[in-house]
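**Q** What follows is a predicted protein model with its sequence.
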Amino acid sequence: MTPTPVQIAAIPAILRGGDVLAAAQTGSGKTAAFALPLLQILLDARSEKPRRLRVLILVPTRELAQQTAEAIGLLAQAAQQPLKIVALFGGVSINPQMMDLRGGADIAVATPGRLLDLVEHNALSLGGVSTLVLDEADRLLDMGFADEIGRILVQLPKQRQSLFFSATFPADVHALAARMLQQPTRIAIPSLEQNQPAIEQRVILVDAGRRTQLLRHLLKENNWGRVLVFVATKYAAEHIAEKLHRAGIKASAFHGEFSQGARNEILADFKASKLQVLVATDVAARGIDIAQLPVVLNYDLPRSAVDYTHRIGRTGRAGKSGIAISFVSADTEAHFRLIEKRHHLKCVREQIAGFEPVEVAAPASTGAADASPSYGGVKGKRKSKKDKLREAAAREESK
């Protein structure tokens, strides 16, 4: 397999033992870029008994913890010396993870909240960590994990290698990197056409109240095997999934209030094509890798322009092509123009026969029949009460 640009740049830098600050788009092979050299470093070192934790990878969500641990496990299968890799995350009982840590581990992929819980239970120590990786560092801070990261950092050795990997690096991530990294190798893979995933981005104009009808029409006309539909709220996910189910479409909601077992089961069904449509909140925008997912659809636009990249990045992965569709109505046109400006896009507006929009101005909020609110602006620097509540909920579900 030909290495990707981020892998070509990052692997030698990591093998040299220095810190790395790497920005590369979603689906560019970031996990292998840090996993392969770290596996080599661990295998070259003298094996220890009992094992001590030497590599700590912090991630924002449960699904990303599971996925990353599984991916590293597959890469490590060819090694003659067995390595123990554990995924540590909340939403499930802590006891099996405590049992799994008996005898130590070489690599831990963890969400911050559950990691601290395990440290407090004396299930593992961070004093032997030689490499810290922050994967999706922007999301870690956006979800309000700054305090937890601070508590983790004071328990790590001062002399260590630190690696930051993410698709985007806003100001707060750069500030954290400036405090943590020592003369890092800076890697920025430009979004050149040859580096971009093959994602066809479409914008369809439709009145907000007719989005579900249009979604059903598109599913019927295009016969897509699987579609990941993004919405703004838990209520919208459940409401739309129920409407599709009543129309004879195999659909399920997916959001942070499901138990981890339920989330695993729903994702397994979707990956196995037992479900045609997964209607998800932004819990699915990061870290969920679904092979050959043909279509992502923004039923609601993402509130943050940054999250647009992560949503559409669920398709067009690993060299495959994909389609990303956004529904835009009168009250969200200005917001999508801002998304276009932030990402240097210019998307043609389409209209589907029979679903041509008639609204020309943003309608008054009425609690709407068709499921979910639309956002007319991008999240600002000052957090609203709703932002803080969402952040708290995200932190709880990602423990």
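**A** Right, received. Where do you want to start?
**Q** alpha carbons only for contacts and neighbour counts from here, please
**A** OK.
**Q** contacting residues for the nearest residue to residue 226 once chain neighbours are set aside?
**A** Using CA to CA, 6 or more residues apart in numbering and skipping the chain neighbours, the partner closest in space to residue 226 is residue 276 (4.5 Å). Counting by CA atoms under 8 Å, 6 or more residues apart in numbering, residue 276 touches 224-227, 249-251, 270.
**Q** ditto for residue 177
**A** 21, 164.
**Q** State the distance from the residue nearest the centre of the chain to residue 381.
**A** For the chain, residue 286 is the residue whose C-alpha lies nearest the centre (CA atoms, centre = their mean; 0.8 Å). Plainly put, residue 286 is 22 Å away from residue 381 if you go by CA to CA, to the nearest Å.
**Q** swap in residue 230?
**A** Counting by CA to CA - residue 230 and residue 381 are separated by 24 Å.
**Q** quick one, which of those two is more surrounded?
**A** residue 230 (27 against 6; other CA atoms under 10 Å).
**Q** quick one: the more buried one and residue 277 touch, right?
**A** No: using CA atoms under 8 Å, residue 230 is not in contact with residue 277; the gap is 10.4 Å.
**Q** Now do the SS call for the closest residue to residue 259 other than its chain neighbours.
**A** Spatially, and ignoring its direct neighbours in sequence, residue 259 is nearest to residue 91 (6.2 Å; CA to CA, 6+ apart). Here residue 91 is coil, with the state taken from DSSP: H, G, I helix; E, B strand; the rest coil.
**Q** Any idea how many residues pack against residue 91?
**A** Residues near residue 91, counting by other CA under 10 Å, number 18.
**Q** putting a second one here so we can go through both:
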Amino acid sequence: MSFASLGLCTPILEAVANQGYEKPSPIQAQAIPAVLEGKDVMAAAQTGTGKTAGFTLPILERLSKGPKVRANQVRALILTPTRELAAQVGVNVATYSKRLPLSSAVVFGGVKINPQMMRMRQGADVLVATPGRLLDLYNQKAIKFDQLEVLVLDEADRMLDMGFIRDIRKILAVLPKNRQNLLFSATFSDEIRQLAKGLVNDPVEISVTPRNAAAPTVKQWIHPVDKKKKPAVLAKLIQEKKWKQALVFTRTKHGANRLTAFLEERNIKSAAIHGNKSQGARTKALANFKSGEVRILVATDIAARGIDIDQLPQVVNFDLPNIAEDYVHRIGRTGRAGAEGQAISLVCADEYKELTAIERLTQQILPREEVFGFTPAIKLAESQPLRPLKAKKPKKPKKPRIEHKDGQRSGDSASGHRTASKKPQSRRTNSASNDNKPQGRKPQKNKPTGTGNKSRKPRTSA
């Protein structure tokens, strides 16, 4: 199958050919015809499968045959969870539309809003945006959706993980009802399907990669190592293996900064990219990494979304992720388009639980290799025999909320407290009717105690 057989016009085919692509990937072969037919699509696709071109190419084909975009209007809206992914998708759109009379724009937070407002005065056939900045621009009347034809939610699973569901619902509420909807996600979780119910209509469902599976061309293994020795082990691997380019994942922003400083002290050119960095710093770090000026890019999971580098040879898990699915997302940065890649994880004894979850999710025991001179003092426990993954049970419908009685705390029923009986209620009623009586506490009579005839003094107010 060729791109020409999918019904794309000559300018798009030339742009694709200039990028060196000859045959569509499985996700492209299925998604492009469905989008061209105007159908709603739900596609499960991991990073590196070519999904961006899977929706970009047919959208450009459809828009090229439509009316000219008006001022402040948008004809196709692509929502992404992070700035980096928005920028990357924007580059793809601009590349493939170079020979078409179409315009595109990218808007995200972390930079000044005024230039974006000025840009949107011309309108954009394709707008790539993060949810928060899009709402800001809409509320300032810089963006209108009267001409909107297509909505794309890219990496919808990550949007939900990052808490964008409220913003997404606000955006959906102001869009025209008559539109084409495309939803792309790594998996079709229960939460994604719940979101899809109010979004897509009779969608074509596409799933081209086994769930939670990495590309077969990626070689995976772990190095058992003590937690405090991880930076030294990483530096040793970089220098001895002569890695020219590696993407390293840490669990925290501060951890990324500390590791970058450690590597820089050893003359290993490195840069960190995470949420606390300014947009300018993140863009510069990514550009330097792509150009080869920076050898090691240290990133957190969220910031790494949108990092799209051809032939990235190594991905290193300096810290294992808390969520096993993120392991698959991480190592999906290497081994793209049939190329070979390596995924190396530095694992300490404290991360045994995370390692077990990853091995169970991917249904494979990761090989172990000790680094010479760094035998861990605290041994990493052996992997358990793999158990097959159980299918998730459908969630039980929530019980109808029971209205609480007067005087009962709202959480009493949920916490297992008994409901107030009639007797205490009547007692409270009686006390309520005697409002005119003094409410002060009666002085207690002197009572003998077990230790002597000491009397208890009445409490006095401070």
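**A** Yep, that arrived. Quick caveat: nothing in here was measured; it's all calculated off a predicted structure.
**Q** List the TM-score for the superposed pair.
**A** Here the superposed chains carry a TM-score of 0.87, computed using TM-score structural alignment, normalised by the length of structure 1; 361 aligned residues with a CA RMSD of 2.0 Å.
**Q** ok so, going back, so the residue nearest to residue 259 of structure 1 is in contact with residue 397, correct?
**A** Yes: counting by CA under 8 Å, residue 397 is a contact partner of residue 91 of structure 1 at 6.6 Å.
**Q** which one in structure 2 is aligned with the residue nearest to the centre of structure 1?
**A** By TM-score structural alignment, residue 286 of structure 1 lines up with residue 305 in structure 2.
**Q** repeat for residue 390 of structure 1
**A** Taking TM-score structural alignment, residue 390 of structure 1 has no aligned residue in structure 2.
**Q** which SSE is residue 390 of structure 1 in?
**A** In the assignment (DSSP states H and E), residue 390 of structure 1 maps to helix 385-397.
**Q** Ok, residue 425 of structure 2 next?
**A** Using DSSP H and E, residue 425 of structure 2 falls within helix 422-433.
**Q** what span of structure 1 lines up against that helix?
**A** By TM-score structural alignment, helix 422-433 of structure 2 lines up with nothing in structure 1.
**Q** which stretches of structure 1 form strands?
**A** 20-23, 55-58, 85-88, 107-110, 131-135, 161-166, 185-188, 198-205, 227-230, 251-254, 277-280, 295-298, 321-328, 349-350 (DSSP state E).
**Q** can I get the ones you listed in a markdown table with distance to residue 341 of structure 1?
**A** What follows is the strands of structure 1, written out as a markdown table (distance: least, CA to CA, whole Å):
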| stretch | distance to residue 341 of structure 1 |
| --- | --- |
| strand 20-23 | 20 |
| strand 55-58 | 31 |
| strand 85-88 | 38 |
| strand 107-110 | 35 |
| strand 131-135 | 26 |
| strand 161-166 | 21 |
| strand 185-188 | 20 |
| strand 198-205 | 15 |
| strand 227-230 | 21 |
| strand 251-254 | 30 |
| strand 277-280 | 25 |
| strand 295-298 | 18 |
| strand 321-328 | 15 |
| strand 349-350 | 15 |
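**Q** what's the spacing between the match of residue 286 of structure 1 and residue 173 of structure 2?
**A** 27 Å.
**Q** try residue 57 of structure 2
**A** 27 Å.
**Q** go on, residue 119 of structure 2?
**A** On the measure of CA to CA, residue 119 of structure 2 and residue 173 of structure 2 end up 24 Å apart.
**Q** What is the equivalent residue in structure 1 for residue 257 of structure 2?
**A** Taking TM-score structural alignment for the superposition, residue 257 of structure 2 sits opposite residue 238 in structure 1.
**Q** How about residue 123 of structure 2?
**A** Match for residue 123 of structure 2 (TM-score structural alignment): residue 104.
**Q** Give the aligned equivalent of the residue nearest to residue 226 of structure 1 in structure 2.
**A** Aligned partner of residue 276 of structure 1 by TM-score structural alignment: residue 295.
**Q** ok, back up a step: of the contacts of residue 276 of structure 1, closest to residue 242 of structure 1?
**A** Residue 242 of structure 1 has its nearest neighbour among the contacts of residue 276 of structure 1 in residue 251, at 7.6 Å by CA to CA.
**Q** which position in structure 2 aligns with that closest one?
**A** Mapped onto structure 2 by TM-score structural alignment, residue 251 of structure 1 lines up with residue 270.
**Q** gap between that match and residue 286 of structure 2?
**A** In terms of CA to CA, residue 270 of structure 2 sits 11 Å off from residue 286 of structure 2.
**Q** so what's in contact with the two at the same time?
**A** residue 297.
**Q** picking up where we left off before, report how many residues lie close to the residue nearest to the match of residue 251 of structure 1 when sequence neighbours are not counted.
**A** Distances taken as CA to CA, 6+ apart put residue 296 closest to residue 270 of structure 2, at 4.6 Å, once the chain neighbours are dropped. Using other CA under 10 Å, residue 296 of structure 2 has 25 neighbouring residues.
**Q** and residue 296 of structure 2, what does it touch?
**A** Here residue 296 of structure 2 is in contact with 244-248, 268-271, 289 (criterion: CA under 8 Å, 6+ apart).
**Q** so can I have TSV of those showing distance to residue 314 of structure 2?
**A** As requested, the contacts of residue 296 of structure 2 are arranged in TSV below (distance: CA to CA, whole Å):
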residue	distance to residue 314 of structure 2
244	9
245	7
246	5
247	6
248	8
268	15
269	16
270	14
271	16
289	13
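**Q** overlap between these and structure 1?
**A** Mapping these onto structure 1 (both residues aligned by TM-score structural alignment, their matches' CA atoms under 8 Å) leaves 245-248, 268-271, 289 still in contact.
**Q** can you tell me which of those lies nearest to residue 279 of structure 2?
**A** Nearest to residue 279 of structure 2, judged by CA to CA, of these is residue 271 at 13.8 Å.
**Q** doesn't residue 290 make contact with that closest one?
**A** No: contact criterion CA under 8 Å: residue 271 of structure 2 and residue 290 do not qualify, at 11.7 Å.
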